[in-house]
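> Here is my input, please return the structure:
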Amino acid sequence: MITNLIGKSVLVVEDNDKIRHLVGLYLKKEGYEVLEAKDGFEAKRMIEQYDPCILLLDLVLPKISGEEICVWLRNDLKSQMPIIMLTAKASEKERIHGFKLGADDYIVKPFSPGELMVRIEAVLRRTASRCNKISFSGLTIKPLKGEVKINGELLDLTNFEYRLLHVLMQHPDQILTRSQILSYIYENNEKTVTDRTIDVHIKNLREKLKKKTKTEYVETVRGMGYKFVGNQNYINYF
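Next up, the predicted model:
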């Protein structure tokens, strides 16, 4: 698993169900959050709602073409969202045209999943500053903006709840004791709450999350502490 990319969201836009599913499985294996769209209309909706870290875009799509999506992203939204085009069009002229539309990379079908993963990682390294966020199962936190969203909707949290969630999401599927959580939140040991106060904040955080979704993100591990359940299953939001 590419640990420095855990929680990075990828939108796969591909009308071929088999290819879309296969790409999603490999992305999941490498720790990415996967979103899907099978046509250009769904792709636009997913982009506006979830703002993924990177877009894997087939050029030949129903309803709205991949080329139109590129133009819309770059010209209308003024977005620098990285785009890797997936296409059967292999000529030099067509590749140059893709780059002119705003693609960051271009991979020709059929392609190996291994090569695709390497290309995704390379593009994300170059554009890391754009996607400073962590996403799991529809829950996204953006540290630079100080905001949390569930399925695209803003979640109103107190400052402590926000920092608590951030710590947990940075350590998915790891059990953190109350003392560990406090040490992450108060790096200079300037603690203003006791260990047991964590329980109250966890309870409030859970209640706010449950109002937006049925997903149980925070798990209590009896006698040990708490764990953020970073569900790495293949995510399909439709």
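
> Going by C-alpha atoms from here, please, whenever you check contacts or count neighbours.
Fine.

> Show me what the longest helix along the chain is packed up against.
Counting residues, the longest helix found in the chain (DSSP state H) is helix 197-212. Counting contacts by 3 or more Cα pairs under 8 Å, 6 or more residues apart in numbering; DSSP states H and E, helix 197-212 packs against helix 159-170.

> I'd like the distance from the very next helix or strand once past the helix it packs on to the chain centre, please.
On the C-terminal side of helix 159-170, the nearest following helix or strand under DSSP states H and E is strand 175-176. Centroid separation between strand 175-176 and its chain, computed with Cα atoms, centre = their mean, to the nearest Å, is 22 Å.

> How about stretch 24-33?
The answer for stretch 24-33 is 11 Å, by Cα atoms, centre = their mean.

> Identify each buried residue in that stretch, please.
Using 16 or more other Cα atoms under 10 Å as the test for burial, stretch 24-33 gives Gly24, Leu25, Tyr26, Leu27, Lys28, Glu30, Gly31, Tyr32, Glu33.

> Work out for me the element the second one sits within.
Leu25 is part of helix 17-29 when elements are defined by DSSP H and E.

> Second chain to compare with the first, below:
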Amino acid sequence: MIVIVDERELVTDGYSSLFDREGVASTGFKSGEFGEWVSSAADADLKSVRAFLIGDCGSEAVLPRAIRDRTGAPVIALSEQHSLENTLRLFESGVDDVIRKPVHIREILARIAAIRRRATDEQKPTEIGRMRIFMDGRDPEIDGQPLPLPRRERRILEYLAGNSGRRVTKTQVFNAIYGLFDEEVEENVVESHISKLRKKLRERLGFDPIDSKRFLGYRLVV
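Coordinates of the predicted model:
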């Protein structure tokens, strides 16, 4: 999920619409609401955030270093002032990147992916048995051969791999794939996605690598 912070609802709604077209969950906050949320949100909720986009929030209304106290997700400033002084000020405030507007939504996603690759070992695939699972949008491989998956199923597999050995609840999976505040999609859709994913993995592997327990959630069998 991408979190967008801007005082203008028109801006947050616009970006959310563009991210939705790319199949990426997002939500928008005004700076006051965001400050309250980021300080009190559960760790599991913050873990579902891929990046924070900080737009027009007033002077020092949103402090990137305060976000750092809760999560290591990339913090990117969206700047409408094309000046060196403003860019330097934003970097000094603690952001990971400064993007000058206007910008294509795919460039934002590419920059987020690049920052996450540098900050973590996500460029290295996760090896689980005969599976090789990438964290950069590529299809997983089984026995060295790609397994084409729809976007939602691939993201679920990536999320399970990122929590390898730990059990995650249906709510956690839903939040990671659809976002924390998507009220138009029922949480039970996760069960349908996982059922289809399990069938494809079982056909290729010969067994079901996703262990599920009612009320406890899912985990990949390591």
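
> Can you calculate the TM-score here?
The pair, once superposed, lands on a TM-score of 0.55 when counted by TM-score structural alignment, normalised by the length of structure 2; 164 aligned residues with a Cα RMSD of 4.4 Å.

> if we can go back for a sec, the helix holding Leu25 of structure 1 corresponds to what range in structure 2?
Helix 17-29 of structure 1 corresponds to residues 9-21 in structure 2, going by TM-score structural alignment.

> Relative to structure 1, what is the average displacement of that stretch?
Superposing on structure 1 and averaging over aligned pairs (mean Cα distance after the TM-score superposition for structure 1), stretch 9-21 of structure 2 comes out at 0.7 Å.

> Now do the same contact list for the most centrally placed residue in structure 2.
Computing the C-alpha centroid of structure 2 and ranking residues by Cα atoms, centre = their mean puts Arg50 first, at 3.1 Å. Arg50 of structure 2 makes contacts with Met1, Ile2, Ala73, Pro74, Ile112, as judged by Cα atoms under 8 Å, 6 or more residues apart in numbering.

> Now check it against structure 1: what is it aligned to?
Per TM-score structural alignment, Arg50 of structure 2 is aligned with Cys53.

> any idea how far that match lies from Thr177 of structure 1?
31 Å (Cα to Cα, to the nearest Å).

> what does Glu94 of structure 1 give?
Distance of Glu94 of structure 1 to Thr177 of structure 1, given as Cα to Cα: 55 Å.

> and these two? which has more neighbours close in?
Ranked by neighbour count (other Cα atoms under 10 Å), Glu94 of structure 1 and Thr177 place Thr177 first, with 17 against 12.

> wait, isn't that one in contact with Phe228?
No. In terms of Cα atoms under 8 Å, Thr177 of structure 1 does not count as a neighbour of Phe228; the distance is 12.0 Å.

> All the strands of structure 2, residue numbers only.
Along structure 2, counting by DSSP state E, strands occupy 2-5, 26-29, 51-54, 75-79, 97-100, 126-128, 131-133, 141-142, 145-146, 210-213, 217-220.

> nearest to Asn175 of structure 2, of those strands?
Each of the strands of structure 2 was scored for nearness to Asn175 of structure 2 using Cα to Cα, and the closest is strand 26-29 (10.3 Å).

> Mean per-residue distance, the closest one versus structure 1.
Mean deviation for strand 26-29 of structure 2: 1.6 Å (mean Cα distance after the TM-score superposition for structure 1).

> what ranges do the helices span in structure 2?
Using DSSP H, helices in structure 2 cover 9-21, 31-40, 43-47, 64-68, 84-92, 105-119, 151-162, 170-178, 189-205.

> Take those helices and write them to CSV, including distance to Ile99 of structure 2.
Converted to CSV, those look like this (distance: least, Cα to Cα, whole Å):
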stretch, distance to Ile99 of structure 2
helix 9-21, 14
helix 31-40, 19
helix 43-47, 23
helix 64-68, 15
helix 84-92, 9
helix 105-119, 8
helix 151-162, 26
helix 170-178, 25
helix 189-205, 34
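
> just so I know, which of those helices lies nearest Val98 of structure 2?
It is, among the helices of structure 2 and with distance given as Cα to Cα, helix 84-92, at 6.7 Å.

> rewinding a little: which helices and strands sit right next to the helix holding Leu25 of structure 1?
By 3+ Cα pairs under 8 Å, 6+ apart, helix 17-29 of structure 1 packs against strand 9-13, strand 33-37, helix 113-126.

> could you dump those to CSV with distance to Asp105 of structure 1?
Formatted as CSV, the helices and strands packed on helix 17-29 of structure 1 follow (distance: least, Cα to Cα, whole Å):
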stretch, distance to Asp105 of structure 1
strand 9-13, 14
strand 33-37, 19
helix 113-126, 8
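
> which stretch among those comes nearest Val218 of structure 1?
strand 33-37 (17.8 Å).

> which helices and strands does the closest one pack with?
Checking 3+ Cα pairs under 8 Å, 6+ apart, strand 33-37 of structure 1 ends up next to strand 9-13, helix 17-29, helix 40-50.

> Return those of the contacts of Arg50 of structure 2 that are likewise in contact in structure 1.
Contacts conserved in structure 1 for the contacts of Arg50 of structure 2, using both residues aligned by TM-score structural alignment, their matches' Cα atoms under 8 Å: Met1, Ile2, Ala73, Pro74.

> ok, and the closest non-adjacent residue to the last one?
Setting aside the residues directly before and after it, Pro74 of structure 2 is nearest to Ala51 in space (Cα to Cα, 6 or more residues apart in numbering), at 4.8 Å.

> so what's the one you found up against?
Contacts of Ala51 of structure 2 by Cα under 8 Å, 6+ apart are Met1, Ile2, Val3, Ala73, Pro74, Val75, Ile76, Ile112.

> nearest to Arg204 of structure 2, of those?
Met1 (29.6 Å).

> Please work out the angle formed by the directions of the longest helix of structure 1 and helix 159-170.
Computed with axes from the mean of the first three to the mean of the last three Cα atoms, to 10 degrees, the direction of helix 197-212 of structure 1 lies at 80 degrees from that of helix 159-170.
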